[in-house]
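Chemist: Structure of the sequence below:
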Amino acid sequence: MSGKDDHIFKKFNLLRTPSGRMILKSGLLKDKKYSLFKHYLNESKKEYTGFVQRYKDGIYELIRSDSTPIDTHKAFIDEIGSPKELELEANQIAIVKEKINERTIINDRIERILNSNFVKMTYPVFFALFDGYSDKSNSHDRILRDNVIDGHLIAIDLSEPMDRIVDKDEDLDYLEDYKFLNPYILTLAKRKIREAGTEVFKEFEAGFMDALMGQKIDYEMKTNSLDLTYENLERSYKKYRSVLGTAGKNMCLNQKPLSEIYYIGMAKAAECVGCGNEIQDAIGTSGIKSPSWPLFYSTMTGDVKSGFKLTLEKSRSYLSEAYLALEMLEEDFKIKPYLEFLFLTVGHYNEFWYRELITKRVDLLTKFQHDLKIT
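Modeler: Now for the predicted structure:
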């Protein structure tokens, strides 16, 4: 309800899915689930401008104060496993820095990569998770809250330029700029998360490495150096569960048992959304993404319609595990109703895109089936 695809949450579209009808019912009754969801959505909208400004200012200061950008870039490439796709040559670094050194250009690039469903839909979730922890621990520290939320949101945003560079599917005129910005985005995220304490930062570091591993496996399947198998796909989904799961842990400052409960809920919800993304991407790009659950199941069954149906079922299995996390929370836990509503929106998102494909884009299913036979 706060991303680039707001239209899928309009009344007409909500009526078209089982989860959507439950969302409508909750909204009509104005029950606690709906009221809390609306509260955190509104609060995060008020705070979002401040977050964006802190993000822009932080990146500008890092770039302006960096006297050795070549070393900065090399250290980043080494840290993430030396992918050639993300690397700039030394002479390119000097050229891009001179171009991007102006605040207005940096601001423009940050705004472009912030235009992401992942970021926009995640911001209110982090607000709610931290508030739930604050209420339970009776600890309200706004600076700490901003640091831990900003840091994880900026780290999540790093996936946007990296994906655009590798996929080459949008912002083609800015990919060199993104390669230059990537190290500073990660540095800023780390700087902010480090302010939240040693245990929080250690958890972020471990989660970040897991996410990189998932991304590496994903890339190796894309380039056919790894086979498209069930096990490899599950491992590649670390790119979702490690990012959101780790952030979940750190929204309660990595304090058990709440950190484990938050991890399960966020990690499994993220994997669920990953399935929906793959269905949506198939419509948007007129092709089945490689690797993906739709491609795996279509290949296994020889039938693309079955492949997408099984992908929806896979998404529901992920979401059922997320709901299990809610069962571990006390009944009076402040944000439990919020999370129940949040998971309904996740279910509707996936159901909506599946229905769009099956009922409105039969032409695409025919094309996908033809492409599968050729492959």
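Chemist: can we go C-alpha only for contacts and neighbour counts from here?
Modeler: Will do.
Chemist: Might you calculate how far stretch 104-119 sits from the centre of the chain?
Modeler: Centroid displacement of stretch 104-119 relative to its chain, using Cα atoms, centre = their mean, to the nearest Å, is 15 Å.
Chemist: err, stretch 74-83, not the other one
Modeler: Distance of stretch 74-83 from its chain centroid, counting by Cα atoms, centre = their mean, is 22 Å.
Chemist: Next: stretch 79-90.
Modeler: For stretch 79-90, the distance between its averaged C-alpha position and the chain's averaged C-alpha position is 22 Å (Cα atoms, centre = their mean).
Chemist: contact partners of that stretch?
Modeler: Defining contact as Cα atoms under 8 Å, 6 or more residues apart in numbering, one finds that stretch 79-90 is touched by 70, 73, 77, 162, 165, 166, 176, 179, 180, 212.
Chemist: What separation is there between the last one and residue 373?
Modeler: It stands for residue 212. Separation of residue 212 from residue 373 (Cα to Cα, to the nearest Å): 33 Å.
Chemist: again with residue 11
Modeler: Taking Cα to Cα, one finds residue 11 at 39 Å from residue 373.
Chemist: again, but for residue 164
Modeler: Computed with Cα to Cα, the distance linking residue 164 and residue 373 is 29 Å.
Chemist: The two - which one has more neighbours?
Modeler: Relative neighbour count places residue 164 above the other of residue 164 and residue 373, with 17 against 10, counting by other Cα atoms under 10 Å.
Chemist: which residues sit in contact with that one?
Modeler: Counting by Cα under 8 Å, 6+ apart, residue 164 makes contact with 170, 171, 175.
Chemist: Can you list the residue ranges for helices in the stretch 151-300 of the chain?
Modeler: Residue ranges of the helices in the stretch 151-300 of the chain, as given by DSSP state H, counting those that start in this stretch, are 159-167, 175-194, 198-222, 230-236, 238-250, 258-285, 293-301.
Chemist: Quick check: what element follows the longest helix along the chain along the chain?
Modeler: When the chain is parsed with DSSP state H, its longest helix is helix 32-65. Sequence-wise, the next helix or strand beyond helix 32-65 is helix 69-79, with elements assigned using DSSP states H and E.
Chemist: Also compute the angle for that next one relative to helix 198-222, please.
Modeler: In terms of direction (axes from the mean of the first three to the mean of the last three Cα atoms, to 10 degrees), helix 69-79 departs from helix 198-222 by 80 degrees.
Chemist: Return the distance of helix 69-79 from the chain's centre.
Modeler: Its chain's average C-alpha position is 24 Å from that of helix 69-79, according to Cα atoms, centre = their mean.
Chemist: in that helix, what counts as buried?
Modeler: Under the neighbour-count criterion of 16 or more other Cα atoms under 10 Å, helix 69-79 has 69, 70, 73, 74, 76, 77 buried.
Chemist: Next, the second sequence, to be compared with the first:
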Amino acid sequence: MSGKDESVTSKNSLMGTKSGKKIIRQAMFKSKGYRQFNQYKEEYETNFPEFARRFANDLLQQIKADSSPNTTQQKFGEEVGSTEIILDSSQIDPIKSKLERFDVLNDRVLRILNSNFVKMTFPVFNALFDASTEYFQDNKDPKLRENIVDGHIIAIDLSEPMDRIVDKDEDLDYLDDYKLMNPYILKLARDKIAKGGEQVLKQFEVGFKDARIGQYIDTKLKQNPTSITEKELDESYKKYRSVMGTAGSNMALSRKPLGEIFQIGMGKASESVGCGNEIEDSIRDKAIKIPSWPLYYSLLENDVRKGFDLTMKKSEAYLSGARKTLDSLPENFSHRNFLEFLFLTVEHYNEFWFKKLQKANIWSELAANLPK
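Modeler: Here you go, the predicted structure:
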């Protein structure tokens, strides 16, 4: 889910989609949604370097303090149910020694943070946390906000190195480094999320378990891509909705009604973004991702164009589900306009990549590269 093409948000790109034109219009008239979104975007841009340093420093302390890294690797492999994403015992010491240098570890951290998914998510979590604080009339607690947001960003970011290890499609020279880092990333996320209390940590663990199930199904489906069913693919999408849905709930410290509303809304929005990611990946690779909605529909219809048309309809259905949650928000909810604008950016993201695919005109290559 990397998505590193910043051209998505350029003025020319925004002018190229219906939703993008709506975004420009809101920016021109400085709508409330645009102003709120821009406020949190600017906060992210200002604070991100410090977050990255904090992430790298905390990770460094954990790596240095671990006297049994082999045990750590084995336990992580058992928890996620895969030996593919851990190191052989003979590899551990030299890699651990290398990553105990801050400059090296910081480079790896910045690589896995170089993701539009992270860039899109940071402002959202801060906004949801603030909205929850206002709704529940909590005392403002900047440190708690930092821990809860950081923890979930770090947990989501764990999917980046894990995906790269499994897919072997980027950062090939650093995959072993990521294998060593992964258990410490997870522990760091848990430690921060636990600051929100027992229920918040419990909610995270449930979501993380569901996401692992989704990732397992995703990996399993790669083995026999021509027989993927709609139900199986929907289950694999737990890797998106469980992680983001859980994070949404926990921005409200897992309290009703906002916790449930945020969980559904963020889960559905992430599934919609997942469709856009699959379209983007298909352009980059000139092959349809396995597994994915474009693959499922292309095989079902025996037509790659129809496959992507139906994928866009799927993304719209997911986004419609996210937008429906706005109807459940309490009256006078402070960040309703923010969420409306957020969902508009998701719509633009998907439209942008779909238009780029149409312009690329690589249908014959995509068809030729379909699994037989």
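Chemist: distance from the longest helix of structure 1 to structure 2 after superposition?
Modeler: Overlaying structure 2 shows helix 32-65 of structure 1 at a mean distance of 1.1 Å from the equivalent residues (mean Cα distance after the TM-score superposition for structure 1).
Chemist: before we move on, what about stretch 337-347 of structure 1?
Modeler: Its match in structure 2 and stretch 337-347 of structure 1 itself, once the structures are fitted together, sit a mean 0.4 Å apart by mean Cα distance after the TM-score superposition for structure 1.
Chemist: ok, and what's touching that stretch?
Modeler: Applying Cα under 8 Å, 6+ apart, the contact partners of stretch 337-347 of structure 1 are 1, 19-20, 22-23, 32-34, 36-37, 128, 269, 272-273, 316, 319, 322-323, 326.
Chemist: So for that stretch, what gets flagged as buried?
Modeler: Residues of stretch 337-347 of structure 1 classed as buried under the neighbour-count rule (16+ other Cα under 10 Å) are 337, 338, 339, 340, 341, 342, 343, 344, 345, 346, 347.
Chemist: Restricted to helices, list those residues.
Modeler: Those of those mapping onto helices are 337, 338, 339, 340, 341, 342, 343, 344, 345, 346, 347, per DSSP H.
Chemist: So which residue is dead centre in structure 1?
Modeler: By Cα atoms, centre = their mean, the mean C-alpha position of structure 1 lies nearest to residue 118, the distance being 4.0 Å.
Chemist: Distance check, the counterpart of that residue in structure 2 against residue 160 of structure 2.
Modeler: Superposed on structure 2 with TM-score structural alignment, residue 118 of structure 1 falls opposite residue 117. Distance from residue 117 of structure 2 to residue 160 of structure 2, counting by Cα to Cα: 10 Å.
Chemist: Ok, residue 372 of structure 2 next?
Modeler: As it turns out, when the distance is counted by Cα to Cα, residue 372 of structure 2 lies 29 Å from residue 160 of structure 2.
Chemist: Check residue 313 of structure 2 too.
Modeler: As defined by Cα to Cα, residue 313 of structure 2 lies at a distance of 26 Å from residue 160 of structure 2.
Chemist: now residue 241 of structure 2
Modeler: Taking Cα to Cα as the measure, residue 241 of structure 2 falls 16 Å from residue 160 of structure 2.
Chemist: Residue 181 of structure 2 now?
Modeler: 12 Å.
Chemist: ok, back up a step: of the contacts of stretch 79-90 of structure 1, keep whichever come out buried.
Modeler: 70, 73, 77, 162, 165, 176, 179, 180, 212.
Chemist: Most widely separated two among these?
Modeler: In these, the most distant members under the criterion Cα to Cα are 70 and 212, with 22.1 Å between them.
Chemist: so what's residue 279 of structure 2 up against?
Modeler: Residues touching residue 279 of structure 2, when contacts are defined by Cα under 8 Å, 6+ apart, comprise 288, 294, 308, 353, 354, 357.
Chemist: mind checking what the first one lines up with in structure 1?
Modeler: In structure 1, the position corresponding to residue 288 of structure 2 is occupied by residue 288, as judged by TM-score structural alignment.
Chemist: What is the neighbour count of the spatially closest residue to that match that is not a sequence neighbour?
Modeler: Nearest in space to residue 288 of structure 1, with sequence neighbours left out and distances taken as Cα to Cα, 6 or more residues apart in numbering, is residue 282 at 4.9 Å. Summarising burial for residue 282 of structure 1: neighbours were counted as other Cα under 10 Å, giving 20.
Chemist: count of residues packed around residue 155 of structure 1?
Modeler: By other Cα under 10 Å, 23 other residues sit near residue 155 of structure 1.
Chemist: Hmm, residue 192 and it touching each other?
Modeler: No - Residue 155 of structure 1 is beyond contact range of residue 192, at 10.2 Å (criterion: Cα atoms under 8 Å).
Chemist: Which helix or strand contains the residue of structure 2 most remote from its centre?
Modeler: For structure 2, the C-alpha lying farthest from the average C-alpha position belongs to residue 90; by Cα atoms, centre = their mean, that distance is 32.3 Å. Using DSSP H and E, residue 90 of structure 2 maps to helix 89-99.
Chemist: ok, back up a step: was I right to think the residue nearest to residue 288 of structure 1 contacts residue 292?
Modeler: No - the pair residue 282 of structure 1 and residue 292 does not pass the contact test of Cα under 8 Å, sitting 10.1 Å apart.
Chemist: what lines up against residue 269 of structure 2 once you look at structure 1?
Modeler: Aligned counterpart of residue 269 of structure 2 in structure 1: residue 269 (TM-score structural alignment).
Chemist: Quick check: its match vs residue 133 of structure 1, distance?
Modeler: From residue 269 of structure 1 over to residue 133 of structure 1 the distance is 19 Å, taken as Cα to Cα.
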